[in-house]
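K.L.:
Whatever this is, show me its structure:
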Amino acid sequence: MDIEWDLLLAHWDAELKKGQYIKDHVRNTAEYMARIGKSLGLESICILIGLLHDAGKVNRDWQKYIRGEAASGGDHAGVGAWYVQHVLYKYVNNSVPADTYRWYGIYNEFLIYPILAHHGLYDVLKEMEDGSVCCWTEKRLKENERLILAHEELTSFIHVLDGWAGKWFKTSLFQLYQKGFAEWMDWHKAIQHMIGKSGKAVMQDADSRRQASLFYFGATVRLLTGILKEADVYDSANWALEERQQVYKDEELDAVWQQMGDNVERLYDLFHKAENPSLLNQVRTAMADDAYAAAAVTKDGCYRLPMPVGAGKTNASLRYALHHARTFHDRRIIYATAFLSVLEQNAKDIQDIIGKEHVLEHHSSVVADDCAGEEDEYEGAEYLRESWESPVILTTLVQLSNTLFKGQSACLRRFSKLIRSVIIIDEIQSLPVTCVHVYNLMMNFLTHMMGATIIHCTATPPGLDDEGALNYPCIYEKDEKGSPVALVDGSLMAAPVFARAQFYSLLGERFTQFLSTEQLVAHVMMQLEQEKSALIIVNTKKAVRKVYDAIADWLDAHDRPGECWYLTTNLCAAHRLERITRMKEELQKLREGSRQTPLICVSTNLIAAGVNIDFDVVYRSLTSLDGVLQAGGRCNRDGKRKIPGRVYLFMYMDETLEKMPVLQKEREASLEALRKVYGSKREEEALDIGACLDEYFRRLYHKNRQALDYPVQDGPFSQTLLQMLSENRDMAAQYRIGHRSSVPYLLRQRFKTAADAFQLIDNKEKTVIVPYKNEELIDEVFALVGDDGHPDFAALKPVLQKLQRYTVGMYDMKEYVQVIPELGIYLLDPEGYDEEFGLTKGEWSELIF
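P.N.:
You can find the predicted model right below:
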């Protein structure tokens, strides 16, 4: 057969009339994967997958397709997978013992799945139209066998690849396969060792151990698929570009960490040298010094940083992360928080300290992350999607969670960027209870298998390692006494300087009373006869508007001085940040006495955690008790009052939580904990909310016992996300009934269905750019998109990054939104956005994030 193998195409640009050869693409992909995999002990596995992933593109039909001469090129991903199962596997058949050969068969699955899934995750066990269940991996391998045997070039190409491997990597495919097997066996042992640290609930129950093992095996598949996606997409999206996207080398990262670290230390030098610092600032600096010292001795693992509200944990955790990165040569620092408002504020503060260069702020995907088709993900739009290559990523818990569990190409690529990273999760207590088990398992995998260091920052630790309440606890690193490692001295965290507010109940003596709008407004106005500022936090946007309107009406009707401010995520990030900044300025004037007019803010929970703002009195509509403590951090935050501020718990009659079952259960657990600790309480008696926290979380976990594994409603095979990502028990049982035999593979997960089903919050919104003081940026987008269908992707990317701060989420856009379909960009018409209330047209969710 006379084939010019070196001239076969992997990609073709019809406009440029040039292509990329298969030999160049598979080599680039394998080399990139090898660099990533080496730090994990998976170098040979990564090289092998990279070499094999596009083997099917040598098919003569696919070569016609890539040149535009045919409508389809067939399943090119399946050929490399078939080579693993029917060529490489057979080589070891007679050279190893039967038991070892069985392990090779399991090892094959971890090579086969990433190759088959590199253009999209799939369910290993899949429900067919007739209701039967088939093993999709087995089906695709059989279909590819017919394809391969019918095309001589496909049966021959394995030998060509073997020659290329020898030339490029000084080893044969078979030797790579054997070296990869040794790597996989070591990986398997490391997983079993990790499970051994998981606590009594896992170790004493065989089913729990098996479920944990299969979850971690599934996470391994996600990791290998993510590494392949990153290398494959990077090379495919960049081969025709004059200037490739930057990939940071180790020495470049070391220089970045040094520069950023020096910037942080200059700030702390000022703190250390300050004359007559307040007691609060003394304690804050001492805590940050403790965390800094701990960074040099806490290599990968999960740690808690339970600093009190207002203790400066953002700066302290940043300082820790940079010192850790310099010490252990980490690849990336990721700061994630649950609330957009906290990210908006802290991102600015962080960039003011360490600079904006080498920092990516990523809280919304202006360009949709999903890919339309097999080759579409390699077109220019992929260049615009955030792959988290920047050394420092400032993001939301939603985006981090999508990276851990969703199936889009960009999410899988980001997953590979978590290797050897420092991940700071701020306000970890905000993690929805339904995600606790899958999150704990994934965090264990990140720290023990991917070399990540995770810091849980919060003033209210949610007991994620509670072995009595949780089947799958988070594995925190332990000290010699068996307690979680302390990054900060406990005596500093208990300093009296942090007791700046007292908590009171408006729930009646038995914690059952609701307030009407009129009662709530009357109580607020009574407080403002003596105080100058009040913050009211409710749980829905409709409730915010109702309370806001009622206060505005009351002020007008009683001719009383007062200014009311509205704050929800209907305002885009830039709008919110501007409003919060202005409020801070006015509140400072109240503190100084240069302003007399009282200020009232009505907000959703977006302001309740982490926002550095200071009110005299705070009202919190009750859901979680940790949320009450977080809200308390907005009361007398700087400790400048002569007497403590006051925080009032209440339940709002005109606010319904019926469509928010998670919040409803949080409220129930809070009320039960209060009754358990106090029995009854009069309004004038202060509450110790911190004393109720452990009881609250125990009750919350037990109340949600059936929900901790993330329930999913999905037809006849409805089960939990944890089941889908591990045993997939129901479908495996159906397979046995239909085939009268067990599933032929260890892996049987519903990877695609689970990825599609996962939502950190029930969010079906689209990210929409709104018109708010950004006309020039929007005009620039249209100019760069152009009319010729050939956008300037390199110039568009920084513009779209700037536009992240001008987005909101909508799920019913109707006629109010313009679409740039080729990029998946949505733009809101001007009449849909209001200077006071933000988004006014279309429909939006009641989400608190």
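
K.L.:
make it CA atoms for all contacts and neighbour counts henceforth
P.N.:
Fine.

K.L.:
mind listing what's buried in stretch 792-811?
P.N.:
Applying a neighbour-count criterion of 16 or more other C-alpha atoms under 10 Å, the buried positions in stretch 792-811 are 794, 796-797, 800-801, 803-810.

K.L.:
immediately after the top helix by length along the chain, which helix or strand?
P.N.:
Counting by DSSP state H, the longest helix found in the chain is helix 206-238. Using DSSP states H and E, the helix or strand that follows helix 206-238 in sequence is helix 250-273.

K.L.:
how about this one, so we can line them up?
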Amino acid sequence: MWPDADLTSWLSSLPGDIWSHPGRPLAEHLEGTAALAEALRLRQGGEVEARSLRRLCLVHDLGKIHRHFQAYLRGMGKGIPHAEPSTWFLLTLLLEGNEKDVSSLEAIRCHHTRTHPREGAETYWTNQLASANLRTLTRKIEETLGHSSRPWPFSLPEKAAAAFKKKLLLEGGEDLESEWLRYRMLLSLLVTADRMDALGVRSLESLPLAPTTIPLPEPRRELDQWRRETHRDCLEQATQTFKGPGIYSLSLPTGAGKTRIGLDIALAYAQRIGAANLVYALPFIAIVEQNAAVARGLYGPEAVQEDHSLLETKRPRQDRKVDSEDEGSPLRRMLSSFRYWNAPVTVTTFAHLWEALFDRRANGAMDFHRLAHAVVILDEVQSIPPQLWGDFGKVMELLVEKQHTTFLLLTATQPRIVPGAVELAPKHRHTLPALRHRYRVFGGKRSIEDLPHLLEGFLDDPASSGLVVCNTKKSALAAYDLIRSLEEHRAPAEKDGKPQKRKVLFLSRWMTPAHRALTLRILRRMERAGTPRLLVATQVVEAGVDLDFHWVFRDLGPLDSIVQVAGRCNRHARPDFVGTVLIAELENDRGKSFSSFVYSPILLGHSRHFLGGNQTTLSDQRFDEPEMPERVQHYFDGVAENIKQGDLWSGIQEGTWDCLPDLYEERRQEDLVTVYVERNGRPRQDLTELETLDKGLETLDRRRYLARRLRQWAIQVSREELRRWETALGSNFWGETPTLLETLSEDAVLLPRSECRTWATWEEERAHPYGRAGFRVAETRRDEDWPDL
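P.N.:
Sure, this is the predicted structure:
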């Protein structure tokens, strides 16, 4: 046992003028951090020893006692690192208690930086335990404490160090997956409690998970009644099959109401196991916003936290008093400074869930403990790359076994991630009762110029609404230009005695998030009004975006992606109407398929095969929607057997915790620049304010708030593409402005409003890089393409 009373007594004797942060006594910060960490552990029920957690919290900042760090806190000097020196104090306690606890040592050493590989960490501590190094550490501890005139009551005995070292050498590498889980939990609780106390949080404030009293909407059409019955059947089966924490799946077709059913099942499970919270993860920000709104409608705005990189945290008005409920309170500052899931229900992205699980940065681990004893919904789970399916399934099983997490996988196309997952949707609910659409596949390969022929009978029907989905920005822009030109030259249809042309809209990630959000609002408004419309887009519309069209065209992609796009065709099963989903493989003028710029040959080969062709070529095919689920299941089986699994699970087992694979591979062009597009005064005002703010902890929440808001107006473009625009336009077009863009930093520029006309004018004249379709490449295009994933 370690001498708890002696340590507590020693901390209480530290002078009050030894700080952890400006004006905050160090002893109070250490006790506050330990208390908060224990409260977080108890709230969540995470499987980590209370004694180990308290011990590391009480010593995690002792390195700050050094006179140079104290001078830095008072505005003098640059300070010195404090995390590693703090580990020396913990080492003495471990030796005193004859314990081997590398994870606690590493949690302190990394709590302001990033995780080290386990082998490197064990080598580091093996070296520190050598006799000569022990004497050096003893001198360093004395030097650190010299300013306080308080000697450390514990030593570094060589005999205990030798035993520690022997344990490291003999036991290192055993059951590293369980030790990874423990290390991650300790780091998560320490970092969260440390950041909370530093920002003034002294106690936890949280709402309990409460049942919803919002009834299902009254049926307005036949499909609505089927949705109500599906909701009832799935909840009944979920109740009957629930055996405690585990992995469950809910396989329902698009448009069946999975969001509401999944939330209701998750809440029921949470109440049965006493879970502290729900985490609802989705692949794309657009559907995070959409589903967060559904959750708020069920549980109330206070109970739901929306978490993604583009979120604008609302600020308090300057003219009203700030109290504990306001954004100016310490907890609100904490939540705006760090992406911490504090609410009973968090709706977030797969990307941030992945960070919580595997990110090597200390702050990235903050939400890890919120997964213990939680119910985690993974919506559109097929969006996880196939090479990670098997390994991620093992991680989920580990969390179920060790941390009692419950997972609920929602999708219309269930991939083979966990073969033993318990299915909650009765088999007769796996397909809709109505035929919503038919598929038509065009054989061979086609060019963008073939689109009018492929869409014959659809594109020229002015009363219809249609969606065209392409794989790359270049092909999508070419399709948009072609379709928009055809619409411009088409005779307008009559509506209410007035000539009216269909609006052609565009969506891609080369549009600022604010621009994309505006376009989606326009589309939904037109849909509610029954106004015919055409949309050309990249894959941004695939999963969960609640839009509806009479017909849909999709360039060849993975079969599950095609099904997601098909879900936008006759989504609500209009009576006496069957939509059409058209599929073709488009290629550029060099004979290369646009899909090959984005997807692996294995995915594309299996997609061609299960669409009725062979591994290399599509064939002409026609089939109805009910046939697709079986094709998709065979597709997933084939992909799982043929695709090479990544090194996620092996990385956990081998201790390479500092470089576990990312969720999505970064397809980066060299030398990217952030371009801020100015509109209605944004983002110039925010950029100006951000420049003037100090870089201290006191302004952290405001700086992060501004950074999130700035992302609403930002896109990433290669530096070479910007140079091409400046060359193409020359300085004369801009009057007295010598360059196209205002340079903000080495990697950021502003596209100023003062030198720009309206988006419509830009689009018409091709005289500006940003228009109604977002960023455009200059007329002198390169011989390459730009994936939009």
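
K.L.:
Quick one: list the elements packing against the longest helix of structure 1.
P.N.:
helix 22-38, helix 43-52, helix 98-116, helix 173-195, helix 200-203, helix 409-416, helix 436-449 (3 or more C-alpha pairs under 8 Å, 6 or more residues apart in numbering; DSSP states H and E).

K.L.:
name the element Y599 of structure 2 belongs to?
P.N.:
Applying DSSP H and E, one finds Y599 of structure 2 in no helix or strand.

K.L.:
How much space separates it from R704 of structure 2?
P.N.:
Taking C-alpha to C-alpha, to the nearest Å as the measure, Y599 of structure 2 falls 34 Å from R704 of structure 2.

K.L.:
any idea how far R414 of structure 1 lies from L441 of structure 1?
P.N.:
18 Å.

K.L.:
brain fart, Q351 of structure 1
P.N.:
32 Å.

K.L.:
Kindly report the same for Y268 of structure 1.
P.N.:
36 Å.

K.L.:
Looking at the two, which is more packed in?
P.N.:
L441 (21 against 18; other C-alpha atoms under 10 Å).

K.L.:
What lines up with the more buried one in structure 2?
P.N.:
Matched across to structure 2, L441 of structure 1 falls on K394, judged by TM-score structural alignment.

K.L.:
and that match, what does it touch?
P.N.:
418, 649 (C-alpha atoms under 8 Å, 6 or more residues apart in numbering).

K.L.:
10 Å - rerun?
P.N.:
K394 of structure 2 is in contact with 400, 417-418, 648-649, counting by C-alpha atoms under 10 Å, 6 or more residues apart in numbering.

K.L.:
Going by distance to L282 of structure 2, which of those wins?
P.N.:
Closest approach to L282 of structure 2 among those (C-alpha to C-alpha): I417, at 16.1 Å.

K.L.:
Counting neighbours, what do you get for the closest one?
P.N.:
22.

K.L.:
How much space separates it from P386 of structure 2?
P.N.:
I417 of structure 2 is 9 Å from P386 of structure 2, by C-alpha to C-alpha.

K.L.:
can you list residues touching both of the two?
P.N.:
Joint contacts of I417 of structure 2 and P386 (C-alpha under 10 Å, 6+ apart) are 392, 636, 640.

K.L.:
could you pull out the helices for the stretch 201-350 of structure 2?
P.N.:
222-241, 258-273, 285-299, 330-337, 350-358 (DSSP state H, counting those that start in this stretch).
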